[in-house]
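Colleague: test case, fold it:
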Amino acid sequence: MLLLSLAAVMLSKALRYAGLLPAQELTDFDAFHVAGRMVWRGDIAQAYHLPTLLEVQKALTGEQAFLPWTYPPPFNLVVAALAPLPISLAYLVFAGSTLAAYLLVLRRIAGPHFATVVVALAPALFIAVAGGQNGFLTGTLIGLTALGLLGGRALAGLPLGLMVIKPHLAVGLAVCALVLRRWRCLGLAAATAALALALSTLMLGPAIWPAFLGGVEEAKAFLAAGAYPLFRMISVYAWLRSLDLPAGLALAAQMATAVAVLGLIPLALWNGMPRRQVVGLAAMASLFVSPYAYDYDLPLYGIALALLLPDLLRQARRGQVLVLFALGWIVGGYGIVATPLHEALSGSALVTSVGISLAAPPFLLLLALVWRILRRTQTLAVPDSVEATAAPARTVAA
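Modeller: The predicted model follows:
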């Protein structure tokens, strides 16, 4: 029923794009389609400057929205492939194909727990479909990387390198490959990323890079000013910044959190955790790295949950399992609830109260609970091993 509901949402959005249902405000996929058309027009470099982008938005769609373009140049080639299609068909092709690929990879990882993972991930799935974002694409690439690392295959570096389209979401698995000493995987990832960068430079021209770097600087200024919808973000930075803490302090807290969470990866390996748990923690850790992390990036959490769920269900108490699922729904669902409230209260004094980002605290609690349950697995394993080694001694004494 959940998957049928996702298909219904997807069809509804496509019909809106086709003009057969009432139109809606510009969303992320509109930004993808506009950027793709700018590639074909030969002025994609101007997309990285918001005032110019707003003018192009108005000319191509008749509307304007705060949707700054900050994607690395290789992603421009992805959206360029969609631009020749009418936006309704382009949306169906992109959202439908990436969702199908993501679900196939998720099923491969989760096995008999697939339905449970889908239910646990439901809010994030609906967000990604409704916005037409690339969360399913990045989730697929991270899932393929995780499968490759679990199998010890160097080809895991191919999807890892393709994450150059959104590199901050690949940091956890890159660290994981490093601590696991998967040198060929890392080499292939570096070669794949370099090839993608070279191809985008060849296709778009070298001027794309100063434009991209300028767009990144603009994005930093927008983020510090709180111009982005912080209530849709899941980062520690967004949480603290939405509480009016200084941008510098919020960024320092974000960096400290990223270092601490990434440190769990080598710590898990040093504690002798199974490789599946190490890779699962690495996939989840990537979501804590960047201050610019949104709820539509949470398909990565689905990959992590699929990897960790067998051990979590085996070792967690019933109440802990319910808390895990509840926290996951809160993290993924807060933006769904806050968005219409924010729009309805726009311009009133109450808008500040719904503009607070509240996803980071439950997400940190979720990670802490996962770590505690997995550590219990290691603790419970010690008496078993001691008993196994002590058994022959008792036999000889007898």
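
Colleague: switch to C-alpha atoms for all contacts and neighbour counts from now on
Modeller: Will do.

Colleague: OK, contacts around the residue most central in space within the chain?
Modeller: The residue lying closest to the centre of the chain (Cα atoms, centre = their mean) is residue 297, at 2.5 Å. By Cα atoms under 8 Å, 6 or more residues apart in numbering, the contact list for residue 297 reads 124, 128, 134, 135, 138, 139, 287.

Colleague: buried subset of those residues as a PyMOL selection?
Modeller: This is the PyMOL syntax for the buried subset of those, where burial follows 16 or more other Cα atoms under 10 Å:
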select buried, resi 124+128+134+135+138+139+287
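
Colleague: could you dump the contacts of residue 297 to CSV with distance to residue 1 and secondary structure?
Modeller: Converted to CSV, the contacts of residue 297 look like this (distance: Cα to Cα, whole Å; DSSP: H, G, I helix; E, B strand; the rest coil):
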residue, distance to residue 1, secondary structure
124, 16, helix
128, 17, helix
134, 23, coil
135, 21, helix
138, 24, helix
139, 22, helix
287, 28, helix
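
Colleague: and the gap between the residue nearest to the centre of the chain and residue 41?
Modeller: 29 Å (Cα to Cα, to the nearest Å).

Colleague: same thing with residue 213?
Modeller: Here the criterion is Cα to Cα. By it, residue 213 lies 21 Å from residue 41.

Colleague: kindly report the same for residue 326.
Modeller: For residue 326, the distance to residue 41 equals 47 Å [Cα to Cα].

Colleague: please apply the same query to residue 215.
Modeller: For residue 215, the distance to residue 41 (Cα to Cα) stands at 19 Å.

Colleague: quick one: which of those two has more around it?
Modeller: Under the criterion of other Cα atoms under 10 Å, the comparison of residue 215 against residue 41 puts residue 215 first, with 23 against 9.

Colleague: would you do the same for the sequence below? I want to compare the two.
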Amino acid sequence: MALRETLRRGDWLTRERVRLWALALAGFSAVAAVVVAATSNGWTDWQGRPLATDFSCFWTAGRFVLEGRPALAFDDAALFALQRATFGPETPFYGWLYPPVFLLVAGLLATLPYPVALGLWLAVTGALYVLSIRAILRSAEDGAAPDPLWLLLVLAFPAVFVTVGHGQNGFLTAALFGGALAILDRRPILAGVLLGLLVYKPQFGLLVPLALVAGGRWRTAAAATATVLALAGLTLALLGPEPWRAVLAASGAVRTTVLEQGAAGWHKLHGVFAWTRFWGGPVGLAYALHGLVALAVAVATAWAWRAPVRPALRSALLLAGAFLVAPHSHDYDLMLLAPALAFLITDGRRHGFAAWEKSLLAFVFVMPLFTRAVAEHALVPVGTIAVLALLIVIVRQCINAAAVAAAPISCHDREHLRSPVAS
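Modeller: Now for the predicted structure:
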């Protein structure tokens, strides 16, 4: 009983414990990164795989761009041949799963030697991620400097280590999405541009138009649409129509192989669709269950963005919902939870935490460290379950916030709210 009450109240989550656990997580990640770098030859790790595995598909696809053959990025045989020619004959295949606009980034990266490109990619996108979280915290504190502990927590989030290990774009996704929501009220057009830049991850944009329309964010929606069209036009002008034809031709095979058959491994994926397939459910049932959850999340998102809900809560709802609704969410995409957690922590410090919320936030924070291993060996999709629980808590908080905002305030309460003690 005592343990249950402690977890419900979250009193165990003291500042000193948070600091010590964050130091331990950050230290583990740093040591692991140093070991991998020290045992590599600059291009491959000690197992003979490309250093930062998934980044190899960015760089090799970029080589095709520089050669004037960008459509070959969507040709699995050609891409695989180039990867093995570059990194060695035992190199596993790392497929290109992005729309043609991301080839512009890949082409720029391929102008540099692989280790230099990897280091620059992680440094720049990592810095953008840190700046986006700082923007969230500063907006919540009305421009004041956030608690000094924030930077340690931002770097200790285990999804950071996962993203570095894959050389993936999790930092950039979190930076664009979180940064856009942090400045939405102050700079709506720039927020729209940032959201439009997320077009390279279209699966995470499914809820964005719904939220913007429900919230009457017309300037942001227009800026996002213009950005997407501009990027598509620029890609067409620079790379020609062939990559667009190639992505359309490959889309059916990608859906079947990656989504329906789980070629990457179900234990690496998140969402209700992956959960259903992971436990042996047929494709039709997976689509049906995923659709029901997506519909419920969409309704909740539209309501929250239209109702008198605090900005931090509706932003966290959109981030967690985008992750859950996406048909294909990898473990490095858990980076989207970093800005969601930042919004929830700042809102909780100002307005109070719900029962169990602090303990749940702590669990969600550490979850990326072990979710893949638990799913692979215990067959329990911890990541999906944790995000579902987080989403339920956010929706309840949104409902409570809307009820408080709609409730009439008595003269006594109004005077109390104006008093220095209440502030």
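
Colleague: mind checking what secondary structure the alignment partner in structure 2 of residue 156 of structure 1 has?
Modeller: Alignment note (TM-score structural alignment): residue 156 of structure 1 maps to residue 191 of structure 2. Using DSSP: H, G, I helix; E, B strand; the rest coil as the criterion, the local structure at residue 191 of structure 2 reads helix.

Colleague: my guess is residue 191 of structure 2 contacts residue 179. True?
Modeller: Yes - counting by Cα atoms under 8 Å, residue 191 of structure 2 touches residue 179, with 7.4 Å between them.

Colleague: which parts of structure 2 are strands?
Modeller: According to DSSP state E, structure 2 carries its strands in the segments 269-270, 329-330.

Colleague: for residue 391 of structure 2, find the nearest of these.
Modeller: Evaluated over the strands of structure 2, closeness to residue 391 of structure 2 peaks at strand 269-270, with 14.1 Å, by Cα to Cα.

Colleague: structure 1: matching residues for the closest one?
Modeller: Under the alignment (TM-score structural alignment), strand 269-270 of structure 2 falls on residues 233-234 in structure 1.

Colleague: ok, which stretches of the stretch 301-423 of structure 2 are helices?
Modeller: Per DSSP state H, counting those that start in this stretch, the stretch 301-423 of structure 2 has helices spanning 311-325, 337-351, 357-366, 371-378, 382-406, 411-418. These are given in chain order.

Colleague: mind putting the ones you listed into JSON lines with distance to residue 270 of structure 2?
Modeller: Below are the helices of the stretch 301-423 of structure 2 laid out as JSON lines (distance: least, Cα to Cα, whole Å):
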{"stretch": "helix 311-325", "distance to residue 270 of structure 2": "7"}
{"stretch": "helix 337-351", "distance to residue 270 of structure 2": "13"}
{"stretch": "helix 357-366", "distance to residue 270 of structure 2": "14"}
{"stretch": "helix 371-378", "distance to residue 270 of structure 2": "10"}
{"stretch": "helix 382-406", "distance to residue 270 of structure 2": "5"}
{"stretch": "helix 411-418", "distance to residue 270 of structure 2": "43"}
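
Colleague: deepest of those helices, which one?
Modeller: Across those, averaging neighbours per residue (mean count of other Cα atoms under 10 Å) puts helix 311-325 on top, at a mean of 26.

Colleague: so what does that helix touch, helix or strand wise?
Modeller: Applying 3 or more Cα pairs under 8 Å, 6 or more residues apart in numbering; DSSP states H and E, one finds that helix 311-325 of structure 2 makes contact with helix 170-182, helix 283-306, helix 337-351, helix 382-406.

Colleague: and the angle for it with helix 337-351?
Modeller: For helix 311-325 of structure 2 against helix 337-351, the angle by axes from the mean of the first three to the mean of the last three Cα atoms, to 10 degrees is 150 degrees.

Colleague: for helix 311-325 of structure 2, grab the matching residue range in structure 1.
Modeller: Helix 311-325 of structure 2 maps onto residues 275-289 of structure 1, going by TM-score structural alignment.

Colleague: how about stretch 57-68 of structure 2?
Modeller: Aligned using TM-score structural alignment, stretch 57-68 of structure 2 spans residues 31-42 in structure 1.

Colleague: what comes up buried for that stretch?
Modeller: Of all the residues in stretch 31-42 of structure 1, those buried under the rule 16+ other Cα under 10 Å are 31, 32, 33, 34, 35, 36, 37, 38, 39.

Colleague: and what of stretch 208-223 of structure 2?
Modeller: Buried-residue list, stretch 208-223 of structure 2, by 16+ other Cα under 10 Å: 208-212, 214-215, 217-223.

Colleague: generate a markdown table for the residues you listed, with distance to residue 372 of structure 2 as supplementary columns.
Modeller: Below are those laid out as a markdown table (distance: Cα to Cα, whole Å):
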| residue | distance to residue 372 of structure 2 |
| --- | --- |
| 208 | 28 |
| 209 | 31 |
| 210 | 31 |
| 211 | 31 |
| 212 | 33 |
| 214 | 35 |
| 215 | 36 |
| 217 | 37 |
| 218 | 39 |
| 219 | 40 |
| 220 | 36 |
| 221 | 35 |
| 222 | 38 |
| 223 | 37 |
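
Colleague: quick one: which two of those residues are the most distant?
Modeller: 214 and 223 (16.2 Å).

Colleague: one step back: could you work out the most separated pair of the contacts of residue 297 of structure 1?
Modeller: The most widely separated members of those are 128 and 287, with 15.4 Å between them, by Cα to Cα.

Colleague: neighbours of the nearest residue to residue 8 of structure 2 once chain neighbours are set aside, how many?
Modeller: With sequence-adjacent residues excluded and distances taken as Cα to Cα, 6 or more residues apart in numbering, residue 8 of structure 2 is closest to residue 356, at 4.1 Å. By the criterion of other Cα under 10 Å, residue 356 of structure 2 has 16 neighbours.
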